[in-house]
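> test case, fold it:
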Amino acid sequence: MSQPVNPANAAAEAPKIEFPCANYPVKILGQGKDDYAEVVFEIVRIHAPDCDFERIQIRDSRNSRFRAITLYITATGIDQLQNLHRDLMAHEYVQMVI
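Model prediction:
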């Protein structure tokens, strides 16, 4: 007889990623400043120089107060992702990184 899955345990286990992981999406939400995209790209280039800058999607909020950027990198490991997240979040323009 199988045991029921405890939702608390299932939620605690993050999905496993096999590295390298091509086309790994990174979504960054921040202030709608004129130089916001350039700031984000500069940080991303440090951690993922192979980022496909041709596939970037940029969306402004209705009142242009916020800007969302979605880009795709080749994730090489958890350290790379943690360092990218840390450096993006350290910038005053960035509000959230997913």
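> okay, CA-based contacts and neighbour counts for the rest of this
Fine.
> so the residue sitting nearest the centre point of the chain is in which element?
The C-alpha lying nearest the average C-alpha coordinate of the chain belongs to residue 26 (CA atoms, centre = their mean; 2.6 Å). Taking DSSP states H and E as the definition, residue 26 sits inside strand 21-31.
> gap between the following helix or strand past that strand and the chain center?
Stepping forward along the backbone from strand 21-31, the first helix or strand reached (DSSP H and E) is helix 36-47. What separates the centre of helix 36-47 from the centre of its chain is 12 Å, taken as CA atoms, centre = their mean, to the nearest Å.
> Proceed likewise with the subsequent sequence, for comparison:
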Amino acid sequence: MNTEIRATLLQFPCEFPIKAFGHNRPNFDGLIVEIVRRHVPNLSEGAVTARPSHGGKYTAVTVTIRAESQAQLDAIYQDLTRCNEVLMAL
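Coordinates of the predicted model:
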């Protein structure tokens, strides 16, 4: 999907949940928060939730941010997908 079309789907600023999945390892949620904070230094209290998979092998972390632009979201997703610990980012 090209950037012009995506830009029309969201109106900025907006609340936006970012989800990252990885193996259930110590401080996986901290790693995700560290990556997101590079782009959103003022995360609000309660912005982060983590949930293990049914079998406990994986962890899903959701960080809800106040997104200011499509470029900001793109940069966050690029950093998340570059991280070897992140199996998937949505």
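> any chance you could compute the TM-score here?
TM-score for the superposed pair, counting by TM-score structural alignment, normalised by the length of the second structure: 0.83. Supporting figures: 85 aligned residues with a CA RMSD of 1.5 Å.
> alignment lookup: the residue nearest to the centre of the first structure to the second structure.
Under the alignment (TM-score structural alignment), residue 26 of the first structure pairs with residue 18 of the second structure.
> how far away is that match from residue 55 of the second structure?
In this structure, residue 18 of the second structure lies at 23 Å from residue 55 of the second structure, with CA to CA, to the nearest Å as the measure.
> what's the neighbour count on residue 66 of the second structure?
Residue neighbour count, defined by other CA atoms under 10 Å, stands at 16 for residue 66 of the second structure.
> contact partners for the aligned partner of it in the first structure?
For residue 66 of the second structure, the aligned position in the first structure is occupied by residue 74, per TM-score structural alignment. Neighbouring residues of residue 74 of the first structure by CA atoms under 8 Å, 6 or more residues apart in numbering: 20-24, 48, 50-51.
> for residue 11 of the second structure, same thing?
Taking CA under 8 Å, 6+ apart as the test, residue 11 of the second structure contacts no residue whatsoever.
> is it true that it lies in a strand?
No. The assignment for residue 11 of the second structure by DSSP: H, G, I helix; E, B strand; the rest coil gives coil, which leaves it out of any strand.
> re earlier: surely the residue nearest to the centre of the first structure meets residue 70?
Yes. Taking CA atoms under 8 Å as the definition, residue 26 of the first structure is a contact partner of residue 70 at 5.7 Å.
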